[in-house]
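Peer 1: Need coordinates for the following:
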Amino acid sequence: MKKFILKTTLFLAPIVLLFLITFTFYSDSESPDLIRLGYFPNIYKDYRNVFSKDLSREIYFYKLSNTKIKKAKILTIGDSFSQQGNYGYNNYLAEKYSVLNLDRFLSRNSVQTLYELLNGDFFSTYKIEYVVLESVERDFISSVQNIDVSKKITNIQLDSIIKSQKKILDENYRYNFFSSTTIKFPFSMLQYYLDKNYLSNKMVYNVTLKTNNLFSNNSDKLLFYGDDLWKLKKNNDLREVLKLNNILNDLTVKLKSKNVKLIVLPAPDKYDLYYSYIMDKTELEEPMFFKYLESVKKDYLFINSKKLLSHQLESEKDIYFYDDTHWSPVASKIIACEIKSVIIKE
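Peer 2: As a prediction, this is how the structure comes out:
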């Protein structure tokens, strides 16, 4: 019996150790997403305390799904960068203007959705002056690859989708002992301390920066989503950027017929924004998306967010969250301020 217990203990000890490491350092919350996706140790658990005031702000903008207002200065349509709640750029905008936000579940493709709203009766019912069309850089080109400019959606259909949408809590990322995470995470954590410039968990890159002054936790590591790099083949193709620009110009004309002005807001990939600060760029291609888009003829109002935020990197820390793909409240305020300036000039 003693031998059995001893053998069982020797067998279970490594598994228990792996479990304790994973349980202690694994992040199972939706955000920070890069820590979770890359299987990195969550060693800066107090990192976001610096944003505590912004993360607890009152929400001033309206969501289409839970308001009856039919008039707003600005309609924001976008991905997760437009769904940051109380610390999002649209909430800072709403301190000055009335802002209506299209819920993410109503718009999986911002460009396609805007065409559908234009072809339907949305802008006949809702009085909007400006549309802010936002898309993260890595997905902007792909969002227009199979666009259907004739498709439409009516207000009745929107209402139906809203009513049928069940209340969904945050997706469950909770750590389960009986999963491959128990084995994978400790080894990934070890790699975090020993390796440089590598892809972790086949999803997130970890590269060394030239400085440790870009984030308030004083880390010299840049974590970024793999797609930021993998989608450069299309995003660095001038022909693809021209195609995107033509579609955005077409949307501008269609919105103008509704007395609405279009503001286009690409959100820079984290990799792109911090590219010049990466220590070893030998095998890392330079992103050209913003350079190409800046150079073409545009009929819409354009927010060059990369240029805007890049100018602040030397003086402001945490333009993007260290541990996440998204910009922080620091950047949200800068973006909101620029949109306000554009509107005032208009």
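
Peer 1: going forward, measure contacts and count neighbours with C-alpha atoms only.
Peer 2: Noted.

Peer 1: Break down the stretch 1-150 of the chain into its helices, ranges please.
Peer 2: Along the stretch 1-150 of the chain, the stretches classed as helices by DSSP state H, counting those that start in this stretch are 2-25, 33-37, 52-55, 89-93, 110-119, 122-125, 137-140.

Peer 1: quick one: buried residues of stretch 130-149?
Peer 2: By 16 or more other Cα atoms under 10 Å, the buried positions in stretch 130-149 come out as 130-144, 149.

Peer 1: Check stretch 67-85 too.
Peer 2: Neighbour-count burial for stretch 67-85 flags 71-79, 81-85 (criterion: 16+ other Cα under 10 Å).

Peer 1: Repeat that for stretch 190-210.
Peer 2: So for stretch 190-210, counting by 16+ other Cα under 10 Å, buried means Tyr192, Asn197, Leu199, Ser200, Val204, Tyr205, Asn206, Val207, Thr208, Leu209.

Peer 1: Please identify the helix or strand for Asn206.
Peer 2: For Asn206, the host element (DSSP states H and E) is strand 204-208.

Peer 1: residue ranges for the strands of this protein, please.
Peer 2: 62-63, 71-77, 99-101, 127-136, 198-200, 204-208, 221-225, 261-267, 301-302 (DSSP state E).

Peer 1: Tell me how far the first one lies from the chain's centre.
Peer 2: With Cα atoms, centre = their mean, to the nearest Å as the basis, strand 62-63 stands 19 Å off its chain's centre.

Peer 1: Equivalent analysis for the longest one, please.
Peer 2: Mean C-alpha position of strand 127-136 versus that of the full chain (Cα atoms, centre = their mean) differs by 17 Å.

Peer 1: outside of it, which residues touch it?
Peer 2: 70-79, 81-82, 110-111, 259-269 (Cα atoms under 8 Å, 6 or more residues apart in numbering).

Peer 1: In this structure Phe302 contacts Val264, no?
Peer 2: Yes. With contact defined as Cα atoms under 8 Å, Phe302 reaches Val264; the gap is 5.1 Å.

Peer 1: Would you quantify the distance from Phe177 to Asp170?
Peer 2: Remark: distance between Phe177 and Asp170 (Cα to Cα, to the nearest Å) = 20 Å.

Peer 1: Here is a second sequence; please produce its structure as well for comparison:
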Amino acid sequence: MKRFLVRTFIGAIPLLLLVLGSLYYYFRIRPELTGDLGQLGKIAFGTEYDARIGKPLLADRMVSPYEPGAPVGRIVTIGDSFSQQEEKGYQNFLAHRLGEPVTNIRLIQGEAPEQAALDLLHDGFFDTLPEVKWVIVESVERALVDRCLKLAPDRTPEASPLLRDGDGPTGPESGNGLLGRAFRQSKDWMLLHTGLAASPVCSAALSRPCFTLPGRESTLYFYRDDLDRLSVSDDELAAVRESLRTLHDRFRERGIELFYLMAVDKYELYQHLIAENPYPQRLLGTRLRELDSLEFFIDPLPRLRERLDAGETDLYLGHDTHWSQKGAALAADLLCEKILDRETEQATTDDENRPNFD
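Peer 2: Just a heads-up that it's a prediction; the model follows:
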């Protein structure tokens, strides 16, 4: 009997360690996983940085999600996660710069903003919103080329890309669901921190502090997918330019001006400051800068890099893939300049075309 109990105890050790590890993860590590990179890579960045840098710089929110029947502003934005930062996002800063509200359209997860914008236009969505004069389509840099190459301007969509009620979880998870998720996450944490699984988060030492993340001021954390596309061929670039021109012209035909905002990838912005860079050089941003010849294309990279090289910290969040409120405000400044310039041009043209009865 004693031998049986000893063997049972020894056999239960792996399960006991797994349970103890899960409990440690859930109660000690999980609360410290801040930022999307912390969640993805199970990295305990802590809560101090998130609490400090996450405080909204603007006291009120002038950007609101689109709701059927609700008032819609002259400016509508359509984009990926960079367009879902609400009061901390570029739309809110733009709304304050212009002194008018901005309406943001949330998409079904995975929907390409470029295709979604054309689908909505094709379906007559904007025909029901004559107050809309400006549409801003935003796309993260690493997905821009492939999204544009797949753009189908004349397709008939099977369903609206708008995010409707019921597209996500409809209620709180059950106890079994929470327990299962906690177990899976603790397992992922153990695999990542024992080196048995490849992390989706890359890191590299920077030549100087670029963040105020405690203990990690000179470390760059970025999403591994930033390395998936390092450049673009001449033929691909020409096709991207044609797709964007088509997107712009389709909206202009309906009397709506469009701007296309590229959200720069974190690795793209900081790669030149990595000391002894173990990752391949990325030329994508340099090549995509050729799209600046499109008057509606907005590339924040040159201005972001100028501010970065001047010593600005936290242009992007240290523990996240997205730009900080500093970066969002910079993107808003670029958009504001473009919109005001275009409105001035339109006003001048209208004056020139107005009949003179003198």
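
Peer 1: ok, back up a step: what's the closest of the strands of the first structure to Ser56 of the first structure?
Peer 2: When those are compared by Cα to Cα, strand 62-63 sits nearest Ser56 of the first structure, at 17.0 Å.

Peer 1: Aligned to Trp323 of the second structure, what sits in the first structure?
Peer 2: When the first structure is aligned by TM-score structural alignment, Trp323 of the second structure is paired with Trp327.

Peer 1: Next, count neighbours for the residue lying closest to its match once chain neighbours are set aside.
Peer 2: The spatially closest residue to Trp327 of the first structure, leaving aside those adjacent along the chain, is Tyr320, at 3.8 Å (Cα to Cα, 6 or more residues apart in numbering). A total of 23 residues lie near Tyr320 of the first structure under the criterion other Cα atoms under 10 Å.

Peer 1: and what of the one 10 residues further on?
Peer 2: The local packing of Val330 of the first structure (other Cα under 10 Å) involves 21 other residues.

Peer 1: I figured it hits Asp318, correct?
Peer 2: Yes. The criterion here is Cα under 8 Å, and Val330 of the first structure meets it with Asp318 at 6.9 Å.

Peer 1: on that earlier part again, looking at Phe177 and Asp170 of the first structure, which has the bigger crowd around it?
Peer 2: Between Phe177 of the first structure and Asp170, counted using other Cα under 10 Å, Phe177 has the larger neighbour count: 16 against 8.

Peer 1: measure the closest residue in space to the more buried one that isn't next to it in sequence to Lys184 of the first structure for me?
Peer 2: Distance criterion Cα to Cα, 6+ apart; nearest residue to Phe177 of the first structure, sequence neighbours excluded, is Phe19 at 6.9 Å. According to Cα to Cα, Phe19 of the first structure stands 11 Å off from Lys184 of the first structure.

Peer 1: With neighbour numbers in mind, choose between those two.
Peer 2: When neighbours are counted by other Cα under 10 Å, Phe19 comes out ahead of the other of Phe19 of the first structure and Lys184, with 19 against 14.

Peer 1: re earlier: TSV for the buried residues of stretch 67-85 of the first structure, including distance to Pro287 of the first structure?
Peer 2: Shown next, in TSV, are the buried residues of stretch 67-85 of the first structure (distance: Cα to Cα, whole Å):
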residue	distance to Pro287 of the first structure
Lys71	39
Ala72	36
Lys73	34
Ile74	30
Leu75	29
Thr76	26
Ile77	24
Gly78	22
Asp79	21
Phe81	20
Ser82	23
Gln83	25
Gln84	25
Gly85	29
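
Peer 1: and which of those residues is nearest Thr9 of the first structure?
Peer 2: Once Cα to Cα is applied, the member of these that ends up nearest Thr9 of the first structure is Gln84, at 47.2 Å.

Peer 1: The second structure: which residue goes with Leu114 of the first structure?
Peer 2: So, by TM-score structural alignment, Leu114 of the first structure is matched to Ala117.

Peer 1: What's the match for Ser139 of the second structure in the first structure?
Peer 2: Using TM-score structural alignment, Ser139 of the second structure pairs with Ser135 in the first structure.

Peer 1: want to throw the strands of the first structure into JSON lines with distance to Gln312 of the first structure?
Peer 2: As requested, the strands of the first structure are exported to JSON lines (distance: least, Cα to Cα, whole Å):
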{"stretch": "strand 62-63", "distance to Gln312 of the first structure": "29"}
{"stretch": "strand 71-77", "distance to Gln312 of the first structure": "24"}
{"stretch": "strand 99-101", "distance to Gln312 of the first structure": "26"}
{"stretch": "strand 127-136", "distance to Gln312 of the first structure": "19"}
{"stretch": "strand 198-200", "distance to Gln312 of the first structure": "27"}
{"stretch": "strand 204-208", "distance to Gln312 of the first structure": "20"}
{"stretch": "strand 221-225", "distance to Gln312 of the first structure": "17"}
{"stretch": "strand 261-267", "distance to Gln312 of the first structure": "15"}
{"stretch": "strand 301-302", "distance to Gln312 of the first structure": "19"}
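
Peer 1: and of these, who's closest to Phe40 of the first structure?
Peer 2: Here strand 198-200 is closest among these (Cα to Cα), at 8.1 Å.

Peer 1: could you list every residue that touches the residue positioned nearest the centre of the second structure?
Peer 2: In the second structure, the centroid-proximal residue (Cα atoms, centre = their mean) is Phe82; its distance is 2.9 Å. Applying Cα under 8 Å, 6+ apart, we find Phe82 of the second structure in contact with Gly89, Glu138, Ser139, Val140, Ala263, His322, Trp323.
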